[in-house]
Every structure is written in structure tokens, then in C-alpha cells.
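Trainee: Next come a sequence and a model predicted from it.
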Amino acid sequence: MANKCTIEHAIGETRAAILYKNKPVEYHLRRWSDEGLPRAGDIFAGRVTKVDKQLMAAFVDLGAGEPGLLRFAMTPNAPRLTEGQMILVRIVRDAEAHKGPLVEFTAKSEVDKPGPQKTGTLDEFIAARFPGISIEEGPVDGIDYVTDTEVALKNGGFIYIEHTRAGTMIDIDTAGGQKTKVSIAAAKEIASQLRLRGIGGLIVIDFPNFRKKKDRADVWQTLQDCLNNDPNITKIAPFSRFDTVEMTRSKSGLTIGQIMLDASGEPSVETLALRGLRRLEKEARVDGGARLVLQLPQKAYDWLQSGVILWEQPLAERIGARFKLVSGDKLDVFKDEK
């Protein structure tokens, strides 16, 4: 369910919040540094580099990023593929760490060089995912808070979300509360967090041990009912003997955490740099005449100076050429007194 989208075209990234009754239910994030890389829904011309009969798949050079994986079972309409052949493919799922994008065959290609043939903006992606949705420009700040591993429940208790290469593990801490009440609240929050964060694949939820079958059934049904509102495909297994629930959720893109965090789970250098630019722009709009200084930790400072994205001219067009960048111990914005 969704009835409105707020989208923010910031320097270095575009953020979107899908709202239902003015409450965020889904976030999306795209960054300038990833422009040109294959995204779900894009059409690319690709060259078949390898046909693996054991995997029943082919690897396709897309001209950018990791080779795409084309599974024969997913594209029964594909002709017999040969190495070196040029084909058109649709990106089904974005690339992840150690994995290239998943692609499907659409047609033979008359293009002789791999590369994008049809791509879309985040605005277009949202409009296609939610036909008829109202899209308006505005700040999207809540996305910064959906990468925390700990989520507090309103009436007590916590859920902990941890990611591994095999899947996502979710643990519930009742914090001394009544098991069934906390677990029902947790089931509702888990369904919400999965969608907000864009989590997919295998998910294992570790609930407290229940004495009564009815309590277990009530918790499971709550989770099922809440997931019914999810536009992605979800499948839930029954409770195991150890009071865990395994489920899967389809996904086509990276999670918010995969985009914003580094391998250690901390904000990436790029995230810190773009966070600084957003804060600088906000401060400049509040104080229209001041010359401002953006101070960033050294690694974030170096990232902006490296030219990965061209940010200075677009920022100057928004707030004027009245800022400078320095390195320091922490992120800060202050007036230039010189």
C-alpha cells in the first residue's frame, strides 16, 4: 500500500520515501557514483563470455560492473547461446558483493558493444512500481536511521537485525516483557523493517520459546498478515521445533545498508561525505549570506577531492560559491570568519 512519494534530489544521491497515511513504508536510494552501472529494470546490450552447462547459465559482459548471470531456467525463450554472441538483457536484480547482476534474455542485439540501451531514473522506477502514486519534492531524512542493528519496540523489547552472506538473522529480546505480547509487536515491526530497509533473500527470525501452540500460531499469523501488505513476494515457513521462522522476500536491488554502510557496518566514506554536503546545503539555506566551511574526516574529505562525483558546480548553483572544504576530526559546518 502506498499513496504518496517524497523524493529528494540531493548532491550526490537521490532519496525517496514511499508513504502510506503519511508514514514511511519504503525507502529507495540511488547515488551518482553508481551511474552507468546496471540496475533492476534497465536494458543492456551484453556479450556472452561463457556458457556453463553445469550451472545451466551463461555469463554476460554488460560493459560496466561485474558480468551478469543469465540462468537458462529463467529465460526459456532464449536461443542457444554461444560465447561472443551479442544479446539484449533486462536486469532482474542488482549486483551485490561478490555477485554480478541477475539478467534475463529479451532479444538478440544488433549492437556490437556492451552497454546500456535503456535506463530509468528513480522517479521513473517509483512511478512504475506504484502506478498513479503522487510524487513530490521534499527532504527524506528517515533513511539515515534504517541501518541500525537494534530497533526498540514501542512497549518494551528489542529486535536485532544482523546480515551475513547466507542471509539475514533477526533476534528478539523481550527485555523481561510478556513473551507473546512482545513477539506480536516484534512480528509487526519486522515486517515493517524488512520493507523499509529493502531486505530480501533468506531471513531467519529467532522468537522466544512458547509454551502454548496458540501463542505460536498468533505470532505467526500476525507476521503473515503484516507481510500481506508488502508488494514484494514473501513466503513464510511454519515455526520450527526451536521456535524459529524461516522466510524469504524477493528483492531486485541493494538494501539501504548495503548502499550506506561499509564492510564493518559503519557509515561508508561516501556516506559521510554526502552527509556533509546535505548538512552544508541545509545550513546555507538557513543563513543565506554567510560563507560556510564544511569540515569532514580526512577519508571523506579525500573522497570528495578525488573526483568520483562532480559536486562543486552543482552545489554552487544551489547555494552560491560561498563554501570551502577542510579536513578535521569530525563532520561539522561553521561560518568562515576570515
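Mentor: Thanks, I have it.
Trainee: going forward, measure contacts between C-alpha atoms and count neighbours the same way
Mentor: Noted.
Trainee: Show me which residues of the host helix or strand of C226 are buried.
Mentor: C226 belongs to helix 213-227 when assigned by DSSP states H and E. Of the residues in helix 213-227, 215-216, 219-220, 222-224, 227 count as buried by neighbour count, 16 or more other C-alpha atoms under 10 Å.
Trainee: Stretch 295-315 too?
Mentor: 295-301, 303-304, 309, 311-312, 315.
Trainee: Can you give me the end-to-end span of it?
Mentor: 16 Å (C-alpha to C-alpha, to the nearest Å).
Trainee: gap between that stretch and the chain center?
Mentor: Centre-to-centre, stretch 295-315 and its host chain are 22 Å apart (C-alpha atoms, centre = their mean, to the nearest Å).
Trainee: let's bring in a second model and compare:
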Amino acid sequence: MVLAGVRQHKVVAGLEFYLDEMPGETRAVVTQNGEVHSLYIERDTDRFENRLGTQLVGRVARVEPGLKAAFIDTGAGEPFGFMSLPKAVHLTEGQKVRVQVSAEIRESKGPALKYLGEGQGDARILSAGPGVTQILRELAGSEEIITGLKAVEMSLHAEEEARSTSVIRSDVGLDLAIQRTRALIAADIDYAPLPGRDSRKGRDAVNRFGLNEVARQLRLKHWGGIVAIDLAGVAFQGDSIVNLAKAVFSGWNGVAIGPLSRFGLLQVSVPWSHTPLDERLAHRDTVLLDSVRRLHHALLSDRATPVYELVCGAESAKRLAPLVAALGPRARLSADGPAGAFTIKQG
């Protein structure tokens, strides 16, 4: 079975699956040979109307003939969903339609929607897209899903990886920088020569490794759009590099590989799917939830201590109270700390 909207990967050896469940947030992590392969984040405050794969009835809020598209009110408020119109479909304002979320919200843009047909009745969800637990179980199949302390630690490590914008691999001479701009994703593959290695072979190896690493970073960060990859000295190896890129992205739906320029720049088009992780992690709730995760980690890593206490400011305590209470009787909350500060201490 293939989950709607989930970016698939080939089933290969060395995959491990982690489920980090805590009050307020659930994370699913996939690793391959010890490296973070994928990270999915779901929060209790998320709207199902914006979830990838959700099917619903929406109302046409505005038709844009020049764009051959329409903005759809799905019941989640603005920004409304954006839907490109099939050639034979003509909509009017106020009309009800059945749609499916094909890409989640990002920046100030609403979800991208796919037209399924005419709708009836009020705006409502017909079937919700898969949550992260379902995604992980589908990807894992019969493999074990690791929970508890190991899963918490792996999700913290995965978050650190998702925030990083560089990858250094001295064993192969790779220095990779990858950044997201408003217009595109920029990836720069540099070669740091290794002693005793032929420079031509070294650059070829770094480009092979670097393209795989770019794909891993895009998958991990949930980035899409135009990806401009500056390769290491490949101006005269266009066919081999393009073929290599096609092999690297062969398991990805909707990816297009552009030609290699004479300056060694390769362009790849990757469809958007989930909300980018940098936007998820930049949300104001992240700091609050991270404090709960650190408290949860302390409780799991030290079961002998009767009580652990999360100390924070009064305003934060109001929001954190139900989350801390859900961790059980060993978890306590104190509002005696300064505003914006979070401390974990033994009770």
C-alpha cells in the first residue's frame, strides 16, 4: 500500500524506525545506516484541513481566470487553498467542490489542492490524510518501531540535523552547503582534496556522494521547488552527471532533472509535499514543546528520581500545565522562573 502524498523511498537494508510520542507533539524518524533519513512532526494544534492527503469539501472563494486557478475555503480560514483548474472545469464563486490536499501550507501560502469533482453541503473533511504514526507504520511494515528513551534521543538528533545547513565529510572530501531562499534551494558541493588521491577521481566521488547527500537533505527538511546544485568541476561530464542525478532521484515522484550548464550547475525540480521543517521548527510553540520533551527525556532516562520539575514563567506555565500533567505524577511544573526561560530540575 502507498499512502497518498507521502514521499516514498525504496525498501533497503539498514533502515530503523522511531516513534517519539509525547503530550502536544508526535515525531516519526527513519534512519538508514545510522543517518537520519526522514523526520515527520505532528502537533495537536495542527488542522486536518491542511494535512497532506486529506480529502474534503470546500467552497470556491475566488476564481482567477488569468492563472486558470481558484482559491478554495476549506474551513480552516485564510490563507485559502490554491487549486489549478483542469481544462474542462469551470467554477464560479460560492460553488462547492471536492478536493484533496496535494501540498501542505508553507510561508504565507495555503495548501495546494487537487480537484476531485463537484461537492455538496458545508465545507467539511471527508477523510483525513495520514498522521505521522500511520506514515511510520506504513513505511516500517513488519519492522520494529522503536519507542521510549531511544526514540526521544533520536528525534532530538534528527531536529539538530534538520536545522543544519552544512555537511562535512572529511573521509570523502565533501564540503556541502545547502540553503533555502525565497526563490529556490541552493546547494554547493565543494571538494577538499585528500592526500594521495587523484583529484579527478576525487571530484567524481564527491559529486556522487554529494548528490546523494543533497537528496537526503531535501527529504529530511521537506524542501521542494527548484534546486540549483553547484557541482565540483564537472563542466565536461554533463551526461554522466545527469544520469547520476536521475539514479539518485529515481524513487521520487514528480522530480525533473534539468541539463548541466557549462558552469557545472545542475537544476532539479522537486514537488512540495509537507510543510518545510524549518518553518515548523521556527513556530513559537517549538520552544514550549522542546521544554516538555526535555522533561520527558529526564523522566525516561532517570526512573529512580521521584520527581522532575519544569520551571518556567507564569505565562508559559498556563500553556504547559496540561502537557506536563499528561506526563504522569513524576512530572511537576513551577511558574517561579523568569519569562522565556525553561529549566529542568530534580524535585
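Mentor: Sure, I can see it. Remember, predicted model here, so these are calculated numbers, not experimental data.
Trainee: The helix holding C226 of structure 1 - contacts with which helices or strands?
Mentor: Secondary-structure packing of helix 213-227 of structure 1 (3 or more C-alpha pairs under 8 Å, 6 or more residues apart in numbering; DSSP states H and E): helix 179-197.
Trainee: Past the helix it packs on, which element shows up next along the chain?
Mentor: Downstream of helix 179-197 of structure 1 (by DSSP H and E), the next one is strand 201-206.
Trainee: circling back: mind listing residues that contact the helix holding C226 of structure 1?
Mentor: 180, 183-184, 187-188, 190-192, 210, 234, 236, 238-239 (C-alpha atoms under 8 Å, 6 or more residues apart in numbering).
Trainee: on that earlier part again, adding distance to R291 of structure 1 as columns, could you present the buried residues of helix 213-227 of structure 1 in CSV?
Mentor: Converted to CSV, the buried residues of helix 213-227 of structure 1 look like this (distance: C-alpha to C-alpha, whole Å):
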residue, distance to R291 of structure 1
D215, 61
R216, 60
V219, 56
W220, 56
T222, 54
L223, 52
Q224, 54
L227, 49
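Trainee: With respect to G328 of structure 1, which of those residues is nearest?
Mentor: Here the nearest of these to G328 of structure 1, counting by C-alpha to C-alpha, is L227; it sits at 45.0 Å.
Trainee: Alignment lookup: the closest one to structure 2.
Mentor: Correspondence of L227 of structure 1 to structure 2, assessed by TM-score structural alignment: F249.
Trainee: Same question for G63 of structure 1.
Mentor: Checking TM-score structural alignment: G63 of structure 1 goes with G75.
Trainee: Go ahead and confirm its match touches G110.
Mentor: No - the pair G75 of structure 2 / G110 is not scored as a contact, 11.9 Å apart, by C-alpha atoms under 8 Å.
Trainee: In space, what's closest to the spatially most central residue of structure 2 - neighbours in sequence excluded?
Mentor: Nearest to the geometric centre of structure 2 sits H222, at 3.6 Å (C-alpha atoms, centre = their mean). Leaving aside its sequence neighbours, H222 of structure 2 sits nearest to P276 (C-alpha to C-alpha, 6 or more residues apart in numbering; 4.8 Å).
Trainee: now the helices for the stretch 51-200 of structure 1?
Mentor: 122-129, 179-197 (DSSP state H, counting those that start in this stretch).
Trainee: For K23 of structure 1, which of these is the nearest?
Mentor: That would be helix 179-197 among these, by C-alpha to C-alpha, at 10.9 Å.
Trainee: what angle sits between that closest one and helix 213-227?
Mentor: Here helix 179-197 of structure 1 runs at 20 degrees with respect to helix 213-227, directions being taken by axes from the mean of the first three to the mean of the last three C-alpha atoms, to 10 degrees.
Trainee: starting at the chain centroid, how far to helix 179-197 of structure 1?
Mentor: 19 Å.
Trainee: Specify the angle between that helix and strand 201-206 in degrees.
Mentor: Using the same axes, to 10 degrees: helix 179-197 of structure 1 against strand 201-206 is 160 degrees.
Trainee: ok so, going back, turn the helices of the stretch 51-200 of structure 1 into CSV, including distance to G46 of structure 1 and mean neighbour count.
Mentor: Output for the helices of the stretch 51-200 of structure 1, formatted as CSV (distance: least, C-alpha to C-alpha, whole Å; neighbours: other C-alpha atoms under 10 Å):
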stretch, distance to G46 of structure 1, mean neighbour count
helix 122-129, 22, 14
helix 179-197, 31, 21
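Trainee: So for D287 of structure 1, which of those helices sits nearest?
Mentor: helix 122-129 (30.2 Å).
Trainee: For that closest one, what is the distance to the chain centroid?
Mentor: 15 Å.
Trainee: can you list contacts of it?
Mentor: 7, 14, 16, 30, 133.
Trainee: Which members of those residues are classed as buried?
Mentor: 7, 14, 16, 30, 133.
Trainee: just checking, which of those belong to strands?
Mentor: 7, 14, 16, 30 (DSSP state E).
Trainee: From these, pick the one nearest L325 of structure 1.
Mentor: T14 (22.1 Å).
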